[in-house]
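J.: model the structure of this input:
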Amino acid sequence: MRRVLLEVHRVARDFYRDQLLDAPEGWAAEHLRGRGLGAVLDDSAWGIGYAPDAWTGLTDHLRGLGFGDDELIAAGVAAPTMNGYLVDRFRDRVMFTAENADMEAVGFVGRARGGRVRYLNSPATELYSKSETVVGLSAQCGKLLQGAIPVVVEGVPDALAVDQVGRQWAGISTCGTAITRQHAAMIRQVSPANQIVVAFDADPGGRLGAVRGLDVLMEAFGSVRVAELPPRHDPASLFRQSRSGLNERLASARLLAEFAIDVELAKWGPVLDHVSGQVNALRAVAPLVRQLPSGRVAQQIAGLAKRLDLEPAVVSREVLTPVVRRGTKSRSSRRPQYFEPSAAADPEPDRTP
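T.: Take a look at the predicted model:
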């Protein structure tokens, strides 16, 4: 069955691609041009297509090639209605192809127009799981093998934008889901570069998503950085405004561990006037400091001492003692232990962490 499902996806991808190329003035092509991404219309590597505005366009095509209804349902490209008719899952959408670690087409992401649900993914199938697939791996494989820095983004248009910034960057989309260990491994297997950049949306959800990806990315890459975008921007919107602006943000990406420290400390703002809040904030970020390159740890310790109004020796002891005791940065010592800031802090707590 797996072989058949892979063939269904290959045929569906080609069908969607032909539909897009047959309507160069249609809304799908105009949508891409309007976002400054018209160049991808001629780039077959991305496999971008269009699902026609018809109930059974793809279904009829696949049936005509001999595929059975059960196979279409199992592949997630069609679904039965309440009346028992089989209809296309994706209709009137710009189509992007999701791939597995072998760069095989195993699912789709469809972008709608108008007031409908903007993005629709394939359902979970024998082949497709959001945690194990990305968009852009095969399209960016050549650049990655030549040393381009992988840039992990949320949306597919973001990956397309990164791709067009220059040969030094390769955009890979997780399709809005959290970065997983499988995602990191997929990218690493085709990337000789030991560095990766995360460029998520400049909103609270994007910042949190970037921080949550730190551990799994550090297992695969020696240097993990985050591109800080202007407020209310994602890579695609910044690219549309300024190609050079996006390139500058990627080039100036900072270490994700340092970014995570800032995000974590921001949670403690209301209680940093009290020593208990300062100490607990230190304990929350200490595991993140230990993930920094050795040459930056001392600088971060000094910075934390100033920001938290604690003695440098106190900060140093909290950060370095677990490393000295274990003799290595074990995975358990690297993972942050998050403390929830309390609404009220003890006004005169013990200063010893």
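
J.: every contact and neighbour count from this point should use C-alpha atoms.
T.: Fine.

J.: helix, strand, or coil at residue 179?
T.: Classification of residue 179 using DSSP: H, G, I helix; E, B strand; the rest coil returns coil.

J.: for residue 164, that is, sorry about that
T.: Look at residue 164: counting by three-state DSSP, its state is helix.

J.: with residue 94 instead?
T.: strand.

J.: residues touching it, list them.
T.: Residues in contact with residue 94, defined by Cα atoms under 8 Å, 6 or more residues apart in numbering, are 28, 48, 49, 50, 51, 110, 111, 112.

J.: please flag which of those sit within helices.
T.: Judged by DSSP state H, those include residue 28 as members of helices.

J.: report the two of the contacts of residue 94 separated the most.
T.: Across those, the longest distance by Cα to Cα is 13.7 Å; it joins 48 and 112.

J.: looking only at neighbour counts, state which of the two leads.
T.: Neighbours per residue, other Cα atoms under 10 Å: of residue 48 and residue 112, the larger number sits with residue 48, 23 against 19.

J.: to compare against the first, here's another:
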Amino acid sequence: MFSEEVIQKVKEQNDIIDVVSDVVRLKHTGRNYIGVCPFHHEKTPSFTVSRDKQIYKCFGCGEAGNVISFVMKTKNVTFPEAVKVLAERIGIDIEENNDKKIERAKFDKMYNINVEAARFFYNNLRKDEKAYSYFKNRGINDSTLKKFGIGFAFDGWHNLRNYLKAKGVKEEELLNLGLVVKSPKGSIYDRFRNRVIFPVFDYNGKVIGFGGRVLDDSKPKYLNSPETPLFRKGIHLYGLNFAIKTNMDRTVIIVEGYMDCISLHQHGITNVVATLGTALTEYQAKLLKRYVDKVIISFDADVAGQNATLRGLEILKKENFDIKVLQVPQGKDPDEYIKANGKEAFLKLVNNALPLIDYRLKKAEDGINFLNKEMIIKYVNNVANILATLQPIEREVYVKQVAQKAGVSEESILETIREINKKTSKNEEKTNINVDFGQKLYLEPAYVKGERTLLKLMLKDKEFLKIITNLINREDFIVESHRTIYDLIVNYHHLPDDERNSKIDTKCAENSECTKEWINIQELQVKLGEYDVERMIHDCIREIKKFKLEESKKEIMSKIRICESKGLVEESMDLAQQLITIQKEISNV
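T.: Below you'll find the predicted structure:
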């Protein structure tokens, strides 16, 4: 891991205003800068950056951190990767310690083994007439086969194993990368046999795994590498290394299959990626966020494909992408369509892709008979839930469209939306208004503020630290990052304040949540002169205990409902007695 000096150097030489400005448009107001938060959707700016303190804080969603945590979260990278990004930004070299060098060497070797495996499969393809013809018959040319490194695994148990062992690769390394499988009886054999092989690259173009497809009706049809140190399902996107190379307009098309992605690339549409046999995940969305702003999703037209589209849309919406849905006519997939109709016809589909709301409204029409009054009511209720999430002007446009479609008045739809919003507002968390920004702020639970206050007092005075550590230990804290900070304060309490805080700051830097809470604790204002400190400490501990008891109460009530549904009378009575005891404890806290 990096030394404390290196981390401090990276933080000191990367001005947070400059780094944040690469992502957020900031406006100078007084001593600080404000902008629209990159971590949640908002219209009115509530994201504040301080040049003096070199920190950021959002008063809308509560995010906070420093220059390193900002890079970690916006680029979706690890702590070491963020430090390297910032180091490269200011042109300094980072020396890795021996442990880090050894770890890097191990990963480099794993990548090299995968490259050798990919070469082996690629060289096999032309040696098997059936496999080579499969791609030729599907219109894939030699240039594309080479670009994607497509290959073939012969029908044998030890072809790859023997090839790589002859190059000095150990069986343990092959097992670790999922290239071979160990049977219950202990025999080791190739994972991929009699399959065409698609190497999977990470965004840097390194081979991290493989996907294999059978050429007959064998099962499973597709087989991917298992979870390995290099390959994790739901993290990577097939073809991303190619899609980000010349993507000037920061737009990407997401398809389902390898062949859809490959075929579109061959036809000159290169901003295409594919999911790797799984539904779109939050990790993949965050990875895309580094490189694109607009996503066009094109999944299969069958029920499973449509359901995957809807799930994918929700995930992409959370990351604030500009989202559209491309629908291929006659239920064809992109590969079939572009081969039959050509590049220009497919680009026309891209240009006519439906915005998110239009797609959801169109899906709401499925199965609706507009001559049936009950179905019209169902349709209007479904649509009202969709329109309730829109801004007023956007909503007005769509309300007119829906009213004409359903044959009802605009006012009746608006009234339904108002009723939905009333119910939603009642269920929302309590909010507070920040006078500087006019933003609704989440009112954090009392126990969170209580824990922060205790940690702040431990920092302020060694006598307070002694009192608090005699009353509460790390395991009593609810927030994990607070437990970490508690330990750090105790470990470094003997150091001068500046040195202690610097040590804690460096240790917290490795975890963005820990950094966030460390900043929140430092920024917390505790007016000691107005209160009895010992009473304040006991009040904070009381809030923590109360929350834990309330959580226990909820758990017991849930168990009681389960027991009652199963007719377990005695168990229900025992749990009811426990509930009474906890309720008494809550009232006595």
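
J.: can you pull the TM-score for these?
T.: With the length set by TM-score structural alignment, normalised by the length of structure 1, the two chains reach a TM-score of 0.79; 321 aligned residues with a Cα RMSD of 3.2 Å.

J.: tell me the counterpart of residue 18 of structure 1 in structure 2.
T.: Residue correspondence, TM-score structural alignment: residue 18 of structure 1 in this structure matches residue 123 in structure 2.

J.: who are the packing partners of the host helix or strand of that match?
T.: In the assignment (DSSP states H and E), residue 123 of structure 2 maps to helix 98-125. Other elements packing on helix 98-125 of structure 2 under the criterion 3 or more Cα pairs under 8 Å, 6 or more residues apart in numbering; DSSP states H and E are strand 151-153, helix 159-166, strand 195-201, strand 207-214.

J.: mind doing that once more with 10 Å?
T.: Applying 3 or more Cα pairs under 10 Å, 6 or more residues apart in numbering; DSSP states H and E, one finds that helix 98-125 of structure 2 makes contact with helix 129-137, helix 142-147, strand 151-153, helix 159-166, helix 171-176, strand 195-201, strand 207-214.

J.: most tightly surrounded among these?
T.: Highest mean neighbour count among those (mean count of other Cα atoms under 10 Å): strand 151-153, with a mean of 27.

J.: quick one: average offset of it versus structure 1, please.
T.: Superposed on structure 1, strand 151-153 of structure 2 shows a mean distance of 2.0 Å to its aligned residues (mean Cα distance after the TM-score superposition for structure 1).

J.: residue range for that strand in structure 1?
T.: Counting by TM-score structural alignment, strand 151-153 of structure 2 corresponds to residues 49-51.

J.: longest helix in structure 2, please.
T.: Under DSSP H, structure 2 gives helix 533-565 as its longest helix.

J.: can you list the buried residues in it?
T.: Counting neighbours by 16 or more other Cα atoms under 10 Å, one finds that the buried residues in helix 533-565 of structure 2 are 536-537, 540-549, 552-553, 556-557, 559-560, 563.

J.: what stretch of structure 1 does it fall on?
T.: Helix 533-565 of structure 2 maps onto no residues of structure 1, going by TM-score structural alignment.

J.: make JSON lines out of the contacts of residue 94 of structure 1 and add distance to residue 127 of structure 1.
T.: Supplementary listing: the contacts of residue 94 of structure 1 in JSON lines, determined by distance: Cα to Cα, whole Å:
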{"residue": "28", "distance to residue 127 of structure 1": "27"}
{"residue": "48", "distance to residue 127 of structure 1": "20"}
{"residue": "49", "distance to residue 127 of structure 1": "20"}
{"residue": "50", "distance to residue 127 of structure 1": "22"}
{"residue": "51", "distance to residue 127 of structure 1": "20"}
{"residue": "110", "distance to residue 127 of structure 1": "17"}
{"residue": "111", "distance to residue 127 of structure 1": "21"}
{"residue": "112", "distance to residue 127 of structure 1": "23"}
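
J.: if we can go back for a sec, so the helix holding residue 123 of structure 2 versus strand 195-201, what angle?
T.: Taking axes from the mean of the first three to the mean of the last three Cα atoms, to 10 degrees, one finds helix 98-125 of structure 2 and strand 195-201 inclined to each other by 150 degrees.

J.: any idea how far helix 98-125 of structure 2 is from the chain center?
T.: From the chain centre to the centre of helix 98-125 of structure 2 is a distance of 27 Å (Cα atoms, centre = their mean, to the nearest Å).

J.: now it: buried residues?
T.: Residues 110-111, 113-118, 120-122, 124-125 are the ones in helix 98-125 of structure 2 that count as buried (16+ other Cα under 10 Å).

J.: spatially nearest residue to residue 238 of structure 2 (excluding sequence neighbours)?
T.: residue 274 (4.9 Å; Cα to Cα, 6 or more residues apart in numbering).

J.: how near is residue 101 of structure 1 to residue 176 of structure 1?
T.: Distance, residue 101 of structure 1 to residue 176 of structure 1, by Cα to Cα, to the nearest Å: 18 Å.

J.: against structure 1, where does the helix or strand hosting residue 505 of structure 2 fall?
T.: Assigned by DSSP H and E, residue 505 of structure 2 falls within helix 497-508. Helix 497-508 of structure 2 corresponds to no residues in structure 1, going by TM-score structural alignment.

J.: surely residue 41 of structure 1 is in contact with residue 22?
T.: No - under the criterion of Cα atoms under 10 Å, residue 41 of structure 1 is not in contact with residue 22, lying 11.3 Å apart.

J.: and the residue nearest to residue 238 of structure 2? What does it align with in structure 1?
T.: Under the alignment by TM-score structural alignment, residue 274 of structure 2 pairs with residue 173 in structure 1.

J.: wait, its match touches residue 139, no?
T.: No - using Cα under 10 Å as the test, residue 173 of structure 1 is too far from residue 139 to be in contact (11.4 Å).

J.: give me the common contacts of those two.
T.: A shared contact of residue 173 of structure 1 and residue 139, defined by Cα atoms under 10 Å, 6 or more residues apart in numbering, is any residue touching both; here these are residue 160.

J.: what about these two, which has more around it?
T.: Using other Cα under 10 Å, the more surrounded residue of residue 173 of structure 1 and residue 139 is residue 173, with 25 against 20.

J.: fine by me, thanks again.
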